[in-house]
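Engineer: what's the 3D shape of this:
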Amino acid sequence: MVEPAAPGYLVARAVRMAFLARGTGPRHLTFLPGNLCTVHSWSEVLRRLPEPEYRCLAVDYLVGSDRPWGGWTVSGIADLTRDVLDTSGVSRTVLVGHSAGGLAALLFALRFPERLAGLVVVASGARMTGHRTFDGLAEALSRPEVPQGFLERALTGMWSVPPPVEVLVRDLGLLGAVRERMRDVLLSCADYDLRGQLGSLSVPTLVCQAELDRGRPLAHGQELAEGIPGAQLVRFDTGHMIPLEDPAGLAHALRVFVGTDAWDEETDQREKR
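Structural biologist: Predicted coordinates for the structure are as follows:
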């Protein structure tokens, strides 16, 4: 039986942060969930990364943690990720971000490129213009009272197939109490258009984009892959929730990417010290 990721807490620059961790291997990966997602969206991906080879940390910045120094914003999440790495004693990592977590990962790569052995952007983009569901999500989350049934419809709409009942019930229970945090993260995404800065990224990059995403069009992933020098694009036959709809496919893409591009012998030796 494959053991699940283990929950835990750490304190990074006086901010208490929840996480899931799995593995003790030399290759370190850090995972950021999307907005309207929980850290458990990464559980099945982590389970498919062999423990002897990988050391994985999924950061729960939204539900189980204190307010980041930069607030519940993609900028604050990027800086919080640096603090988590510092506290964990990790010099370099492969950073994997989904949706809003992908935008935070892009900001991290622009600010702290020396901390990255690789960058993986999942169902995200460099801008919010052209995002087909952003306006409706922002309007509903900004109301004094969220419309009845809105969160369930929003979560269901991010899948290309009906989500498993147990996953939907779990996420509704966790996310129902953090509406203002989700609103702040979502609205902060509109502050950024990183297209003009993509060419300055020199980190090995993998872009994973969904063919059936109702929010983020495939063109946003293509734009990232074309704008970041040397970036690879992998398409998934899923909706927005790639980590939940196709965890095996995403884990395979990560294993190939980390094994061939993001890590070399020098990196492995550095992480073993």
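Engineer: make it CA atoms for all contacts and neighbour counts henceforth
Structural biologist: Fine.
Engineer: To which secondary structure element is the nearest residue to residue 13 once chain neighbours are set aside assigned?
Structural biologist: Excluding the flanking residues, the one nearest residue 13 by Cα to Cα, 6 or more residues apart in numbering is residue 83, at 6.5 Å. In the assignment (DSSP states H and E), residue 83 maps to helix 74-88.
Engineer: To check against the first, give me the structure of this:
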Amino acid sequence: MPYAAVNGTELHYRVDGEQNSNAPWIVFSNSLGSDLSMWTPQVAAFSKHFRVLRYDTRGHGHSAAPQGPYTIEQLTGDVIGLMDTLKIDRAHFCGLSMGGLTGVGLAARHADRLNRVVLCNTAARIGSPEVWVPRAARARGEGMLALSDAVLPRWFTAGFFEREPLMLAQIRDVFVHTDNEGYASNCEAIDATDLRPEAPGIRLPVLVISGTHDLAATPAQGRELAEAIPGARYVELDASHISNIEQADVFTKTVLDFLAE
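Structural biologist: Predicted structure coming up:
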């Protein structure tokens, strides 16, 4: 498995679509409690047109989980550092939830490294201390298995739960094996981040995607984010929080169409 030493942290990453060395790059950033495998439904379609870079956010998957708390500066710096290591001058970026928050930070602070940005099921300010402080404490004190029954039902609609038991078992497996400290430290990074003052300064082409049934990052928050970013467009899918999996085909087409403009 490929790793890169970035900002003092070993980050696990994966590249697809290398057969076309002149293709533009796209970076995918995972949600809290998942890893780069969450983007599997998109890889085949995107690798036909792009060099696809997926990575495990620090504290997740096979990346290292250094002592926290983490910060949005670290999460965005990890992306820039990984791009530097792989000699990627500019890339498109697509992030979901925590990955979307990372994308807001990148678009606001590192616009010279990005082309088009897709912000999914996210907001410039996600949740509140009432959500994140006890969540982090529970991850540290009780572990991820204890959190899974509370968190995962918010990721998908009830219908999806009924239709896709195998896929949900795989997603649950990733969640419960996420490092306790890494998860908690990312909760603290999200809790400490409010990018609402910076969003109006973003000057890149931006697509915001929300899920109609999303309780974690609501459609109202998605619309607020899109309205704050000059020229951003907004699309709402019939999904809950992990829209790229629940509505994989329409998600993929929506993003590809946006990037092809």
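Engineer: what's the TM-score here?
Structural biologist: Once superposed, chain against chain, the TM-score is 0.87 (TM-score structural alignment, normalised by the length of the second structure); 250 aligned residues with a Cα RMSD of 2.3 Å.
Engineer: what about the helix holding residue 83 of the first structure, how far off from the second structure?
Structural biologist: Its matched residues in the second structure lie on average 0.9 Å from helix 74-88 of the first structure after superposition (mean Cα distance after the TM-score superposition for the first structure).
Engineer: residue range for that helix in the second structure?
Structural biologist: Using TM-score structural alignment, helix 74-88 of the first structure corresponds to residues 72-86 of the second structure.
Engineer: re earlier: if we go by neighbour counts, what in the helix holding residue 83 of the first structure is buried?
Structural biologist: Neighbour-count burial for helix 74-88 of the first structure, counted by 16 or more other Cα atoms under 10 Å, picks out 74-85.
Engineer: what's the answer for stretch 251-261 of the second structure, then?
Structural biologist: By 16+ other Cα under 10 Å, the buried positions in stretch 251-261 of the second structure come out as 251-252, 255, 259.
Engineer: Quick one: those as TSV, columns for distance to residue 50 of the second structure too.
Structural biologist: Shown next, in TSV, are these (distance: Cα to Cα, whole Å):
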residue	distance to residue 50 of the second structure
251	16
252	13
255	12
259	10
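Engineer: out of these, which one sits closest to residue 51 of the second structure?
Structural biologist: When those are compared for distance to residue 51 of the second structure (Cα to Cα), residue 259 wins out at 13.2 Å.
Engineer: Hmm, residue 217 and residue 240 of the first structure touching each other?
Structural biologist: No. Applying Cα atoms under 8 Å, one finds residue 240 of the first structure not in contact with residue 217, separated by 9.5 Å.
Engineer: In the second structure, mark out all the helices, start to finish.
Structural biologist: Under the criterion DSSP state H, the second structure contains helices at 40-46, 72-85, 98-109, 129-142, 144-151, 158-163, 165-176, 180-191, 219-228, 243-246, 248-260.
Engineer: how about residue 120 of the second structure, what's its match in the first structure?
Structural biologist: Using TM-score structural alignment, the equivalent of residue 120 of the second structure in the first structure is residue 122.
Engineer: Who are the contact partners of the alignment partner in the second structure of residue 100 of the first structure?
Structural biologist: By TM-score structural alignment, residue 100 of the first structure lines up with residue 98 in the second structure. Applying Cα atoms under 8 Å, 6 or more residues apart in numbering to residue 98 of the second structure gives the contacts 30-32, 122, 190.
Engineer: Relative to residue 159 of the second structure, how far out is residue 98 of the second structure?
Structural biologist: Between residue 98 of the second structure and residue 159 of the second structure the distance is 24 Å, computed by Cα to Cα, to the nearest Å.
Engineer: Repeat that for residue 37 of the second structure.
Structural biologist: Residue 37 of the second structure is 22 Å from residue 159 of the second structure, by Cα to Cα.
Engineer: do residue 76 of the second structure as well
Structural biologist: Residue 76 of the second structure sits 35 Å away from residue 159 of the second structure, going by Cα to Cα.
Engineer: same deal with residue 14 of the second structure?
Structural biologist: Plainly put, residue 14 of the second structure is 31 Å away from residue 159 of the second structure if you go by Cα to Cα.
Engineer: again, but for residue 206 of the second structure
Structural biologist: Note on residue 206 of the second structure: its distance to residue 159 of the second structure, by Cα to Cα, is 30 Å.
Engineer: And those two? Which one has more around it.
Structural biologist: Applying other Cα atoms under 10 Å to residue 206 of the second structure and residue 159 shows that residue 206 carries more neighbours, namely 25 against 10.
Engineer: The aligned partner of residue 34 of the first structure in the second structure: neighbour count?
Structural biologist: In the second structure, residue 34 of the first structure lines up with residue 31, judged by TM-score structural alignment. By other Cα under 10 Å, 24 other residues sit near residue 31 of the second structure.
Engineer: what's the answer for residue 141 of the second structure, then?
Structural biologist: Using other Cα under 10 Å: residue 141 of the second structure sits among 12 other residues.
Engineer: need the contact list for the aligned partner of residue 57 of the first structure in the second structure.
Structural biologist: Here residue 57 of the first structure is matched to residue 53 in the second structure, going by TM-score structural alignment. By Cα under 8 Å, 6+ apart, the contact list for residue 53 of the second structure reads 13-16, 25-28.
Engineer: at 7 Å instead, please
Structural biologist: Residue 53 of the second structure sits next to 14-16, 26-28 when contact means Cα atoms under 7 Å, 6 or more residues apart in numbering.
Engineer: repeat for residue 102 of the second structure
Structural biologist: Contacts here follow Cα under 7 Å, 6+ apart; on that basis residue 102 of the second structure touches 72, 75-76.
Engineer: Could I get those residues in a markdown table, plus columns for distance to residue 167 of the second structure?
Structural biologist: Output for the contacts of residue 102 of the second structure, formatted as a markdown table (distance: Cα to Cα, whole Å):
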| residue | distance to residue 167 of the second structure |
| --- | --- |
| 72 | 30 |
| 75 | 28 |
| 76 | 29 |
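Engineer: What remains of these once you look at the first structure?
Structural biologist: Retained in the first structure (both residues aligned by TM-score structural alignment, their matches' Cα atoms under 7 Å) from the contacts of residue 102 of the second structure: 72, 75-76.
Engineer: Could you single out the nearest of the residues you listed to residue 66 of the second structure?
Structural biologist: Distances from residue 66 of the second structure to those, taken as Cα to Cα, are shortest for residue 75 (12.5 Å).
Engineer: Excluding residues flanking it in the chain, which one is nearest the residue nearest to the spatial centre of the second structure?
Structural biologist: Within the second structure, one residue has its C-alpha closest to the average C-alpha position: by Cα atoms, centre = their mean, that is residue 99, at 2.4 Å. Using Cα to Cα, 6+ apart and skipping the chain neighbours, the partner closest in space to residue 99 of the second structure is residue 29 (4.6 Å).
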